[in-house]
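# Sequence first, predicted model second:
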Amino acid sequence: MRIMYTNGNIFTMNLEEPLVQSIVIEDEEIIDLGTNEDMMLQWGRDNTTVIDLDGKYAFPGLIDSHLHISSVGINAQELDLTGIESKEKLLNVISNKARLIQPGEWILGRGWDENIFPDKQIPTIEELNYVSPDSPLFLPRVCGHAFLVNTKALEQSGYHDKLSVPYGGTVVTSTETNKPTGLLLETASTIITDRIPIKSYEQLKHAVKWGLEDALRVGLTGIHTNDPTYLNGAKQTYKLFNELINQEGIGPRSNLLMDYKYLEELKDAGMYAGYGNNKVMIGAIKFFADGALGGRTALLSEPYADSSGNYGNAMYEKEELLQLMRNCREFDMPIAVHTIGDQALIDVLDNLDKLKPVAYRDRLIHVSILNDQLIERLKSPNRIIDIQPRFVPSDYPWIVDRLGESRANLSYPFKTLLEKGVITAGSSDAPIEPLNPLLGIHAAVTRKKIGENHNGYNEAEKLSMYKAFKIFTVGGAYATNEENMKGTLERGKLGDMTVLNKNPFSMECADELLETEVEMTVIGGVIKYRK
């Protein structure tokens, strides 16, 4: 099938033909592009479907290079605690939910953030027990690295004070009573999650479908998504995405990051990096090297400024992590490592330097705190970093308290990374941050919260609008070694486009992005979403 999109302002992100009016796509690939007159003369025959863009603005399809799309869908079915502005309101939401469900039924949700509470105090376990006396609850923080639980949840997990907590995790206890406070950190969450009832296949499929459709609504033609922990394993994850995308035609192209614990399952299933097709493909093996700044579990080379002697948490001993990475290399798998603190990144890079590259690039996810030496070490054609611009408005100004001003100024240095030649891809880490890529682009350009009246946090690291779009297009293609297939609109590449009602490159103020709407999401020439 041949489709021509005409009468548009089509920004190709290709310097040789930066702006065209029409583009022709056949069998998913771009076969020609140029002026309306030339394309109509060459291709405007009866067997070509012509779609009028009516002057709208088209771009290479936007790609989110790190998120958890199933969790986006699951969160839509559970308590959304994002943006709740006080401990009292959080407890009220839990109380209302507890009254609506049967005793013993789990209360699940995500998104609380004590940094936006006036007193920055999280609920105590006594307060959680009061609002949910009969139902166990498990509520991950917005970062996904700290968790609130009540006594019912601990009872169902079989917790006792002699219980062995997985390495890297902490059950926070009172200094006075030595009893749990209701806060778990990092891998300690597994003592609870292992006891939460497993969702049915149809429930999970519904959640993934919701997430994929939401991705199309916000203009995403590609996602790199990490889901098997939520979807009960690697094989089931692939099956769900294959059914929805390849068989039912729902959702953007999806590259599936698989957690290390599913490596053997991948081997047994005959799956490997690149397994699948250009719509659903197995990607890298995912590790966590450390935690997050919000809960002071990101691993730092110097202690936290607001927690004397606390360097954060390593998820593995350095040598153990090296062995796990070697196990991946025996299977020729690329590695994707969550590294937020600078010491975590140092440890990971030291290990990567001991390994030979494979066909696909290794990925460093977040890399929030950097210095000149680390940036030089990231400059490699075999490495790419996945950044989340929305972390800047979410983490400032409290990150200055965590790190001190000098280290905070070395955080999220997006412009420096690009100027130094580090291959960089943009992402949301949804549901931790909003899925909408235009919000990520806005954050990369402004480096401040929506509505704030200042020049931005560490404004020297602001990106231009063009470069911000580039990390969500070209960068996303490089992350999966698909730069010859997507990322720009050129002959021979996939016909994926995001069509907007406004031109971001002519905006006088970046806040106009907040009023910009997605008109169409086009994948392989086919309209998958239309406003």
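Arrived safely. Residues are numbered from 1 along each chain as shown.

# going forward, measure contacts and count neighbours with C-alpha atoms only.
Noted.

# Tell me which residues are up against stretch 512-531.
By C-alpha atoms under 8 Å, 6 or more residues apart in numbering, the surrounding residues in contact with stretch 512-531 are 3, 25-29, 61, 216-221, 250-252, 438-439, 442, 494-502, 504.

# end-to-end on stretch 368-387?
Taking C-alpha to C-alpha, to the nearest Å, the first and last residues of stretch 368-387 lie 8 Å apart.

# got another, please set it beside the one above:
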Amino acid sequence: MRMLMLNGTFYTMADVEDTVEAVVVEADHILYAGNKKVAESYIEESDDILDLQGATVFPGFIDNHVHMLWLGEKLDRLDLSTIHSRQAVLKAIEEKVNTLQPDEWLIAEGFNDNQWDDTRIIDRLELDAISTKHPIVLTRVCRHALVANQLAMTLAGVTRETPTPIGGYIGKDDSGRLTGYFKDTAQELIKRSEPEKDVPYLKRMIALSVEHLVSKGLVGGHTEDLSYFGSESYEKVTAAFRAHIQEGRTPFKTHALVHHDVLTNYLLDPSKSEALPYYTFGAMKIFVDGAFGGRTAWLNAPYSDNATTSGLYIHEEAELEALIKTARKHHLAIAAHTIGDRAIETLVKLLKQYPSTSSLPDRVIHASLVSDKAIALMQDVPIILDVQPLFVSSDFPWVIDRLGEKRAQQLYRFNTLTQSGIPILGSSDGPIEDVSPLKGIAVFVNRRSIYDGKSYTKEEALTVYQAIESYTKKSAIATNTEATRGQIKTGYAADFTILAANPFHVNTEDLSAIAVKMTMIDGQIVYKNNAL
């Protein structure tokens, strides 16, 4: 059976403002895209007709860096990201504790001290005052830091004498007392003692995540989840995704990065080569540094608001080199978390030294503080950047204090990178940021802060077309599917993001308010906004 889609504006993304009048879908692909009269000739009486009633249609949007299982957990847990004061966070935790079963853990998501008037990190003594009978863990919005109460630390076996792991930080006061604050790799000391997460739990998180993602107009995502869920994490996570697909739940085109900690599990997995329509594997994931919020992004020079540190490297350079060589041995591309300028430069030099033999490109994830030197290095390497436009809105203006005015000019250089010929792909890093691509597009264009409403480094803004391209046509580069995905074109996948308004015609200040009318994956309507 075929389906005729008409009475909409279809942007093919082949070029700026390239549109067609109608589309014919057959099974999971586009049979024809073009003239309405020609399209109608493909349709018989028994076929379906989808009247879009003036909606605007794009190739299906892809989130090029997301954590689907963490997103599911955020949707399922106490969410602190919208609470804008320290005292209100503590009150929310106290109220939540009163609803728990005996000995139940309280794991809350997304506190953001940069939003508080009193920006002091919550101390474990304050959590102990709320409960000594429930382990409490508060994850920071960046997921590069957490705060734990004494019971959580006791269950994890953490004491004053616990050595700080490389690439991590264990908070202590001047007397040596543990404050409960853990950064980057040190977080694993606490997380390893959290309740075990089984396959049914992970399936539920996937289902929550997928329903949320498709409601935002997303048809797929490049996710990184495989190593974070206790013993046999790789096996449990892959089993949960496969079960989601095989049980016929809402489809979502998932492309999984393989964390280096589970590389052996991946290499020994006999099922990894099985053709699954909605689950594929990609590059090997490495963390090079941390984040600005906890001053763990690795910089060439010390932080402007704390001259005692230039951040953290997660791996010694020799270890980082060894990881890249291991990936190359197995013909894998690299996907590396890099935020600071030194982290980016160090990584790209090694990628140039050890070029990829994979069919997939190497990926620099975040690429936040990009020096001119880094841009020159990247121009010599086949590389793509998975960037998060919403970092602009949530990092400015406080990040200026972290880095200083001069360095802050080199943050999120989306236009400079584009003009330099380096592909940038739009993403959210969800649940770190909102997964709505419309919100991402708005910030690509406006570069407006959520804190003071000002636009920062406006010369680095993208056009609306460039912003949408980063979620559509350019996203196909990452999976080597440029010939089948990312455009509305004959033979391409029938994936569509259908919007209630035209992003090219609205005021740019209204881009984030555009409603998603419908989401289609392989010709199937997976989300419909019944209010429209």
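Received it, and whenever you're ready, just let me know what you need. A quick note: this is a predicted structure, and the numbers were derived from the prediction, not measured.

# Which of the contacts of stretch 512-531 of structure 1 fall within strands?
When strands are assigned by DSSP state E, the members of the contacts of stretch 512-531 of structure 1 inside them are I3, I25, E26, E29, L220, T221, M497, T498, V499, L500.

# Give me the contact list for stretch 239-258 of structure 1.
For stretch 239-258 of structure 1, the surrounding residues in contact (C-alpha under 8 Å, 6+ apart) are 205, 208-209, 212-213, 215-216, 220-228, 234, 238, 278-286, 336, 480, 523, 528.

# Quick check: the two most widely separated of the ones in strands among the contacts of stretch 512-531 of structure 1?
In terms of C-alpha to C-alpha, these reach their longest pairwise distance at E26 and L500, which sit 22.4 Å apart.

# So between these two, which is more surrounded?
More crowded of E26 of structure 1 and L500, by other C-alpha atoms under 10 Å: L500, with 21 against 18.

# what's near enough to touch the equivalent of that one over in structure 2?
Here L500 of structure 1 is matched to L499 in structure 2, going by TM-score structural alignment. When contacts are counted by C-alpha under 8 Å, 6+ apart, L499 of structure 2 touches A55, T56, V57, I514, A515, V516, K517, M518.

# now those as TSV including secondary structure, neighbour count and distance to A148 of structure 2?
What follows is the contacts of L499 of structure 2, written out as TSV (DSSP: H, G, I helix; E, B strand; the rest coil; neighbours: other C-alpha atoms under 10 Å; distance: C-alpha to C-alpha, whole Å):
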residue	secondary structure	neighbour count	distance to A148 of structure 2
A55	coil	19	48
T56	strand	21	47
V57	strand	25	46
I514	coil	15	39
A515	coil	18	39
V516	strand	24	39
K517	strand	23	42
M518	strand	25	41
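
# For the residue nearest to N436 of structure 1 when sequence neighbours are not counted, give me its contacts.
For N436 of structure 1, the nearest residue in space outside its immediate sequence neighbours is V218; the separation is 5.3 Å by C-alpha to C-alpha, 6 or more residues apart in numbering. In this structure, V218 of structure 1 makes contact with L435, N436, P437, V518, judged by C-alpha under 8 Å, 6+ apart.

# how about the last one, what's its match in structure 2?
So that's V518 of structure 1. Looking across to structure 2 (by TM-score structural alignment), V518 of structure 1 lines up with V516.

# ok, the residue nearest to N436 of structure 1 to K87 of structure 1 distance?
Here the criterion is C-alpha to C-alpha. By it, V218 of structure 1 lies 31 Å from K87 of structure 1.
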